[in-house]
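S.K.: Okay, sequence plus prediction incoming.
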Amino acid sequence: MNELFTYGLLVFTSFFTLINPISAMPVFLGLTSDMEPVDRVAVAKRSVIVTFIILLIFAFSGQFLFRVFGISVNSFRIVGGAIFFVVGFDMLNARLSPIKAKSSEIKQTIKDIAVTPLAIPMLCGPGAITNAIVLMEDANTILLKVVFVTALLSMLLVTYLVLISSSKLIKRFGETGINIMMRLMGLIIMVIAVEFFLAGIRPFLESLLS
C-alpha cells in the first residue's frame, strides 16, 4: 500500500511540475478573455481531455510510436520551443488577440485553440510525454497502472480547475490588467521557449561535433 501511495504521489507531483497549469493561464486568458464563461469552460475541458488522451497514448505505446516514426524527444523539444516562441512573441507585442468568432464558428474555434496551443504544447509538452513513458515503464503491475491513470486524471482535474478559475482574473484585472499580464508572461514564455529549443538542439550539435 505504501508503494502505491509513493508511486501515485510521484506521478501527481512530477506531472504537476512539468505541465505547470499556472504557466498555461496567461495563454488561456489571452485567447479566451472575450469569450462567454460557458465557452471558456468548454475550451478548458477540451484541452484537458485532449492532454489526458495524448499522455495515455504515449504512456502505453510511446516507445513503439517513437521507433516506428523515428521521432525523438529532442525533436519534440525543438518544435515545442518554436511554437512557444511564436505564442510568446505575439503576447509580448499584444498581438495574441482575444478570440472573436461568430456564434456559428465558436464550436470550431473552441476545438482549434483547445488543441493548439493549449493542449499541445502548453500542457502536453515534451517533458510531460517523456515523463508518461518513463513512469509507465515503472508500472510493472496492473495495480500500479491503475494508480498511474488515477493520479494523472487527478492532476488534470486540478489543471482544469486552475484554468476555469482564471475567468475570475479577467473580471478582477480588466482589459488593461490582462494586457499588462500578457506582455509580462509573453516574455517569460519566450525565455521558456529558448530553453526548450536549446535543450532539444544541444544533443544534435554535440553529436555533430563529436
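M.R.: Thanks, I have it.

S.K.: all contacts plus neighbour counts: C-alpha atoms, from now on.
M.R.: OK.

S.K.: these two touch, right, residue 87 and residue 97?
M.R.: No: with contact defined as CA atoms under 8 Å, residue 87 does not count as touching residue 97 (11.0 Å).

S.K.: Neighbour count for those two, which is higher?
M.R.: Between residue 87 and residue 97, counted using other CA atoms under 10 Å, the more crowded position is residue 87 (19 against 14).

S.K.: Remind me which helix or strand that one belongs to.
M.R.: Assigned by DSSP states H and E, residue 87 belongs to helix 73-92.

S.K.: helices or strands up against that helix?
M.R.: For helix 73-92, the packing partners by 3 or more CA pairs under 8 Å, 6 or more residues apart in numbering; DSSP states H and E come out as helix 126-138, helix 142-209.

S.K.: Give the other helices and strands that whichever helix or strand comes after that helix contacts.
M.R.: Using DSSP H and E, the helix or strand that follows helix 73-92 in sequence is helix 106-113. Applying 3+ CA pairs under 8 Å, 6+ apart, one finds that helix 106-113 contacts helix 37-69.

S.K.: List the buried residues for the helix it packs on?
M.R.: Within helix 37-69, the residues that qualify as buried are 39-52, 54-56, 58-59, 62-63, counting by 16 or more other CA atoms under 10 Å.

S.K.: re earlier: ranking the helices and strands packed on helix 73-92 by burial, who's on top?
M.R.: For these, the largest average neighbour count (mean count of other CA atoms under 10 Å) is found in helix 126-138, namely a mean of 19.

S.K.: Second structure follows, compare the two:
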Amino acid sequence: MNPLSVGVIMLSLLDEDVSDAEVKSVANKASKAIFVALLIIFFIGQYIFKFLGVSPDGLRVFGGLILLVMGINMVQGHGKKVNHSSKEQEAAGNREDISVVPLAIPITVGPGLITTTLSMSLKAVDWQHYVSGFVAILICCIASLLILGRMPYIKQKLGVNGLRVFNRIMGLVVGSLAAQMILTGISEYL
C-alpha cells in the first residue's frame, strides 16, 4: 500500500481548484472502500482460491512475480502501470466521484495489495492471527486516510522529486517482499 503514490494520482484526477474539504471527502470515501475490500480479501479470499483449486504456494509465487514487477517499476521511476491504464484514468477524470473506482479499486487495491493480503491470510491459523491481520489492515487504512487527506500539503512540502525518491525507496521494500514471497512459495512447494 503506497498512499503517497495513490495521492499523486488522486490529485491528478481531481480538478486543480479542488478545496481541502473535497480532498478530505474523497480520501475518506476511498479509505472506507479500501478497508472493506481488504477485509473481504483477508477473511474470505483464501477460500475462494481453495474453491478454484489454486494452491497457496502457487499464489505466493505468482503474487511475488506481480510484486517484483511493481517493485522494479517503482525503483526505475516508472508510474503504476500495473493497476490502471490511461483510458481508465481518462474515464475517471470524466466522473464526478473517483473515490471507489478507480482510486480505491484498482489503483490502491490492485494485484500487489490483493496478493499481499491473501498471503497474510494464508498464514492466519488462529484467532490471534486474524485479530492482528484486522488491526494491520485498520492501521494501514487510517494511515492512508491521513496521507490522502493531507496530500496537497504533502505534495507542496516534499515536491515532485521528494515523492519520486520516496517511491523508489518503497520500490526496494516491495521488491524485497516479492523476492521473499517467491522463495517461500518455491520452498514450501518443494
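M.R.: Happy to help now that I have it. Since this is a predicted model, take the numbers as computed values, not measurements.

S.K.: Quick one, which of the helices and strands packed on helix 73-92 of the first structure gets closest to residue 12 of the first structure.
M.R.: Among these, helix 142-209 comes nearest to residue 12 of the first structure, with 5.3 Å by CA to CA.

S.K.: If you compare the directions of the closest one and helix 73-92, what angle comes out?
M.R.: Put simply, helix 142-209 of the first structure runs at 90 degrees to helix 73-92, going by axes from the mean of the first three to the mean of the last three CA atoms, to 10 degrees.

S.K.: I'd like to know which elements helix 142-209 of the first structure is packed against.
M.R.: Judged by 3+ CA pairs under 8 Å, 6+ apart, helix 142-209 of the first structure is in contact with helix 2-19, helix 21-32, helix 37-69, helix 73-92, helix 126-138.

S.K.: go again using 6 Å as the cut-off
M.R.: helix 2-19, helix 73-92 (3 or more CA pairs under 6 Å, 6 or more residues apart in numbering; DSSP states H and E).

S.K.: Could you provide the ones you listed in CSV, with additional columns for distance to residue 173 of the first structure?
M.R.: What follows is those, written out as CSV (distance: least, CA to CA, whole Å):
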stretch, distance to residue 173 of the first structure
helix 2-19, 25
helix 73-92, 17
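
S.K.: Aligned against the first structure, show me the partner of residue 146 of the second structure.
M.R.: The equivalent of residue 146 of the second structure in the first structure is residue 165 (alignment by TM-score structural alignment).

S.K.: if I look at that match, how far off is residue 92 of the first structure?
M.R.: Computed with CA to CA, to the nearest Å, the distance linking residue 165 of the first structure and residue 92 of the first structure is 23 Å.

S.K.: coming back round to it: most tightly packed of the helices and strands packed on helix 142-209 of the first structure?
M.R.: Buried most deeply of those, by mean count of other CA under 10 Å, is helix 73-92, with a mean of 21.

S.K.: Now residue 42 of the second structure: closest residue in space, sequence neighbours ignored.
M.R.: Using CA to CA, 6 or more residues apart in numbering and skipping the chain neighbours, the partner closest in space to residue 42 of the second structure is residue 121 (5.2 Å).

S.K.: So the equivalent of residue 63 of the second structure over in the first structure versus residue 102 of the first structure, what's the distance?
M.R.: Applying TM-score structural alignment, one finds that residue 63 of the second structure aligns to residue 80 in the first structure. In this structure, residue 80 of the first structure and residue 102 of the first structure are 30 Å apart, going by CA to CA.

S.K.: what do you get for residue 151 of the first structure?
M.R.: Here residue 151 of the first structure is placed at a distance of 38 Å from residue 102 of the first structure (CA to CA).

S.K.: got it, and residue 136 of the first structure?
M.R.: The gap separating residue 136 of the first structure from residue 102 of the first structure is 43 Å, by CA to CA.

S.K.: what about the aligned residue in the second structure for residue 115 of the first structure, neighbour count?
M.R.: Using TM-score structural alignment, the partner of residue 115 of the first structure in the second structure is residue 109. Burial of residue 109 of the second structure is recorded as 22 neighbouring residues (other CA under 10 Å).

S.K.: sorry, back to before: how much space separates the match of residue 63 of the second structure from residue 33 of the first structure?
M.R.: In this view, residue 80 of the first structure and residue 33 of the first structure are 24 Å apart by CA to CA.

S.K.: Please apply the same query to residue 122 of the first structure.
M.R.: Distance, residue 122 of the first structure to residue 33 of the first structure, using CA to CA: 18 Å.

S.K.: swap in residue 2 of the first structure?
M.R.: Distance from residue 2 of the first structure to residue 33 of the first structure, by CA to CA: 44 Å.

S.K.: do residue 17 of the first structure as well
M.R.: For residue 17 of the first structure, the distance to residue 33 of the first structure - CA to CA - is 26 Å.

S.K.: Please name the nearest non-neighbouring residue to residue 109 of the first structure.
M.R.: Per CA to CA, 6+ apart, closest to residue 109 of the first structure is residue 101, 7.3 Å.

S.K.: Now for that neighbour, how many residues are close by?
M.R.: 14.

S.K.: thought residue 90 of the first structure was touching residue 98?
M.R.: No: under the criterion of CA atoms under 6 Å, residue 90 of the first structure makes no contact with residue 98, lying 11.7 Å away.

S.K.: All set, thanks.
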